[in-house]
Structure formats: C-alpha cells, structure tokens
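Asks: coordinates for the following, if possible.
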Amino acid sequence: MPISRIAVGSPVEAGQADALKAALAEFISVLIFVFAGEGSGMAFNKLTDDGSSTPAGLVAAALAHALALFVAVSVGANISGGHVNPAVTFGAFVGGHITLVRSILYWIAQLLGSVVACLLLKFSTGGMTTSAFSLSSGVGAWNAVVFEIVMTFGLVYTVYATAVDPKKGNIGIIAPIAIGFIVGANILAGGAFDGASMNPAVSFGPAVVSWTWDNHWVYWLGPFIGSAIAAIVYEVFFIAPSTYEELPNADF
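Replies: Down below sits the predicted model:
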C-alpha cells in the first residue's frame, strides 16, 4: 500500500542545497504559471469590458492555463519535478515519492510564487484586481468541492501515468503536454461553476492580494482529497510493489 511508504524525512533535509534549489524552482514555476494564467483573465477583462465570464473568456482561460502549465512543468521538471501545485505535491507525498519535509518546502515556495505573481500583476496593471476564485450562482460549496475532487483526480492521475509510473518509459515532453491539456480541459468543464482551480496555490495568491476569502477552503479541501484518491488508486492498481523505486527529482 502507498500509505505504508509515507516518509516524514529529516529536518536536516530542509537545509540541503538540492532541496532549496528544488523549492526555488517551484517558486519560479508557479510564478510563471500564475502570472500568465491570472494575467490572461485580467487582460481579457480589460479588452472586453469584464468579459472573462463569457464563453470566449472561458476558452481563453483554458488555453492560457494549458500553455502556461506546459511551460511551467517543463522548466521545473529537471530540478524539482515540476509539481507547480500543492495538490500534486500532496499526491506525490501520499504515494511515497517525496518526504513531508520536502513537501512543506514545496508548499511554501508554491504559495509564495503565487502571491508574488499576483502582486506583480497588480503593480504592472496599475492596480487592477486579481480576482479571487468564487462560486457561480446556484453552485453550493459542497458542489464545488466535488468538482474540485473530480478535476484534481484527473490531473494527478495524469501526472502519475505520464511522470511517476516507473513503466512510463522515455516519454519526454509528453508529460507536460498531457498535464497542460487536462488542466485546460477541466477549466472548460468546471470553469463556469467554481473557476476550476485544481491548485490551492493558484487560488491562494489572488485571495491574498484581493483579500477575498469566501469559500476559500473549497479550493484546498477538494484538490487535496482528489490528489490523494488519484495517488492511492494509481499506486494500488497500476504500480506493482516489485516495480517501486524512489524517483529522483529529474523524473518527478
């Protein structure tokens, strides 16, 4: 069982050069991703008089996030594994592929990257609002939690299939493309209902900068549950114990 492989790690790990470099890579990757993704929504609002909630705005958001995530995962893959998402890091932790100590470093770096990206956006746009994620009319908090669970399950399952599975072979660039595509597709599916976060860091930065916390817990609970389920399902059913090995950062 993957749960038996969960490792806390040593506090010394937090000060090791490779762990700090990996955390820095996560900070930069999330900054790139959030700046492009959140910035695309702000730009669309400016060009269309707050039209980001229209069908065209949804398609633009899906495309921007898919492309930005492809780049963010690719540039971080050889250093930190290119998680770019606290939920992905949590899924890797549940599967025994990263220690709790390193996970905490990643989470701090990811959240800081999102906040800095939103601060840069607010400054460079002359004070435009970095809109926090919110629920659409008629969508309850628990409806949104289910959305986030299912969408994040799809994301983390894709990560496991293309980047974590020891049997994946040398698929190279396919993993970042697949990860970007599933996020873009999920935004098209859930963006009109709860914004389709799938990523607590993406929700955290705009919430901090705009200081809007309504239903913010949804964007943590749903992704963490979805990522844990995906990790356990893939580990139990598709990664045999005999093929398990600790993955170096270059692979994940």
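Asks: from here on, contacts and neighbour counts on C-alpha atoms
Replies: Noted.
Asks: tell me where this protein has helices.
Replies: 17-48, 55-76, 86-94, 100-124, 141-159, 174-194, 200-210, 218-238 (DSSP state H).
Asks: quick one: closest of those to Pro11.
Replies: Pro11 sits nearest to helix 100-124 of all the helices of the chain, at 6.6 Å, using C-alpha to C-alpha.
Asks: how far out from the middle of the chain is the closest one?
Replies: Centroid displacement of helix 100-124 relative to its chain, using C-alpha atoms, centre = their mean, to the nearest Å, is 12 Å.
Asks: what's in contact with that helix?
Replies: Contacts with helix 100-124, where a contact means C-alpha atoms under 8 Å, 6 or more residues apart in numbering, come from 7-11, 13-14, 19-20, 22-24, 26-32, 34-35, 38-39, 84-86, 89-90, 93, 128-130, 201-202, 204-206, 208-209.
Asks: sorry, back to before: let's have the helices of the chain in TSV, adding mean neighbour count.
Replies: Output for the helices of the chain, formatted as TSV (neighbours: other C-alpha atoms under 10 Å):
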stretch	mean neighbour count
helix 17-48	21
helix 55-76	22
helix 86-94	27
helix 100-124	22
helix 141-159	23
helix 174-194	21
helix 200-210	24
helix 218-238	22
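Asks: run this one through as well so I can compare:
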Amino acid sequence: MTITPTPVIFGEKSSKPALHWVSSEWRGILAEFVATALLLTFGCMACIPMDDIPASDSIFGPLGFGFTVMFNIQIFGHISGAFMNPFVTIAAVIWGKISIATGVAYILAECAGATLGYGLLTTLAHIDIAAEAVCVTLPRSGINEFQALGVEMVLSAALSLINCGVWDPVNAHNSDSVPLKFAFTIVGLSYAGAHLTGASMNPARSLGPAIWANRWDIHWVYWVGPLVGGVLPAIFYKYVWLRKPDPKLQD
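Replies: Coordinates of the predicted model:
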C-alpha cells in the first residue's frame, strides 16, 4: 500500500522475455495475493458480530482492518509495496513505481487474494457469514447510490493523498513509522464511514465478500468510488505538489 518495492526497474524489463519477467516479479505478485488474503481474513474476522455488541456500535472492524494493514506493510512492504488495493496499485503505475504489466498482475492477485481470504473465513467462523452478509460493503438504509459514491470517493481521496505523502521523496526519512501511520489512517477513515457505506475504499476488499455472499447491491459504487476518488488525487499530487529535485542541489 505504501512502500516502494525493491524490484522497480521496468524500462529494461519490458524488452526481456516473459519468462524473465515472471521470474523477477512472481515474489511481488505472490506478496500482494497473500497480503490481501490476510487483509480480508483478519479484517472481516473482526467484523463478526459479538453477542453483546451491536455491529453498528463496534469499532472492532475498523481496528481489525487498520492493524492488519499495519502488519502487512511491515511484512510485505519491501517485497511488493503491500498495496492490497487496486486503486493504490494504479497510482503506483502512474507514479512510475511499477510497470503496467506488474500493475495488472497485482490487481488480479489482490482480487483473488480477497476472494480466498473471505472464503477461508467462511470455514472458520461459527456463523454463516456469507448468508448473513458479514463484512459485505453495503450502504445504510436511507443513503442513495450517489451519496454512497460520494462517501467512497471522499474516503478514498483522503487515503490516496496520505499514500502520496508517504511516497513523496521529501518524506523518505520518515519511513520507519509508515505501518503505524497507515494503521491509524485506516482506523480513522473506517470508523468515519463504516456506518454509511462500510468504508470500503478498496474494490478488492468489497469483491471478495460480494462473491461469497452473492450480494451485488450497487456494487459498482465500490469500484467507481475508490478508483476515481483514489486515482485522481494521486495524479493531482504528482503533477501539482510533488517537487522536482533541484539539479543545483544535486551537484
């Protein structure tokens, strides 16, 4: 989600055989698959209702997703970037951190990982979480699809700008606390929007539960909202706020 992965040279790789590309990129692709699977397993595990706490009053879901993002970044950040999110992956392509081919592979891995992660939880939970639509992102009653779209766009925009701030070379010396920064960011944004739309901010995160629960109520919102709300701020930040290195200072 946040860290620049180690294998990042792609102008040279694009002209090499596909086999070489696979041999050099499979670790990152696998890391995105596993990281997103863990995100859904542990994040949605925290969303399983407790007997004495109404689901709408629980902060365990935001905490579960936030802290899972934290340890995923610590584990996988130096391998793939620990994006775990298609819009973050697209932003990484736009910023030139990974190639288009790698970005496509990451997105497919993230969607597959999310599906597997939620599927694993269906076998571990003591209730039928798919039948009860646990962790399925749905707008609350009274919110129309365009309001839900707006909420997802705003939440994703905030997450995207924070992500770009971490990528900014000016903050390169502040990387030690990146996992914690994102943990608390996800907790805060999730708690702010969970009671409105489920605070997805991540198409893959919404896709996995939707497949298992077969719930597709305005599912398009959870793709368009994060992709538009997340990618546009990344473009804006790169071309407006990102300062180019001063050649005089590099001499």
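Asks: coming back round to it: can I get the helices of the first structure in TSV with distance to Asp165 of the first structure?
Replies: Formatted as TSV, the helices of the first structure follow (distance: least, C-alpha to C-alpha, whole Å):
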stretch	distance to Asp165 of the first structure
helix 17-48	21
helix 55-76	17
helix 86-94	11
helix 100-124	19
helix 141-159	9
helix 174-194	11
helix 200-210	24
helix 218-238	8
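Asks: list the residues that contact Thr130 of the first structure.
Replies: For Thr130 of the first structure, the contact set (C-alpha under 8 Å, 6+ apart) comprises Glu38, Met42, Cys118, Leu121, Lys122, Pro206, Val209, Ser210.
Asks: closest to the centroid, which residue in the first structure?
Replies: With distances taken as C-alpha atoms, centre = their mean, Asn85 lies nearest the centre of the first structure, 2.8 Å away.
Asks: the residue lying closest to it once chain neighbours are set aside: how many residues sit nearby?
Replies: Here the nearest residue to Asn85 of the first structure in space, its sequence neighbours aside, is Asn199; by C-alpha to C-alpha, 6 or more residues apart in numbering that works out to 5.4 Å. By the criterion of other C-alpha atoms under 10 Å, Asn199 of the first structure has 23 neighbours.
Asks: doesn't Ala141 make contact with Phe193 of the first structure?
Replies: No: contact criterion C-alpha atoms under 8 Å: Phe193 of the first structure and Ala141 do not qualify, at 10.6 Å.
Asks: between the two, which contacts overlap?
Replies: Common neighbours of Phe193 of the first structure and Ala141 (C-alpha under 8 Å, 6+ apart) are Leu135.
Asks: sorry, back to before: my guess is the residue nearest to the centre of the first structure contacts Ser197, does it?
Replies: No: Asn85 of the first structure is beyond contact range of Ser197, at 10.2 Å (criterion: C-alpha under 8 Å).
Asks: now do the shared contacts for those two.
Replies: When contacts are counted by C-alpha under 8 Å, 6+ apart, Asn85 of the first structure and Ser197 have no shared neighbour.
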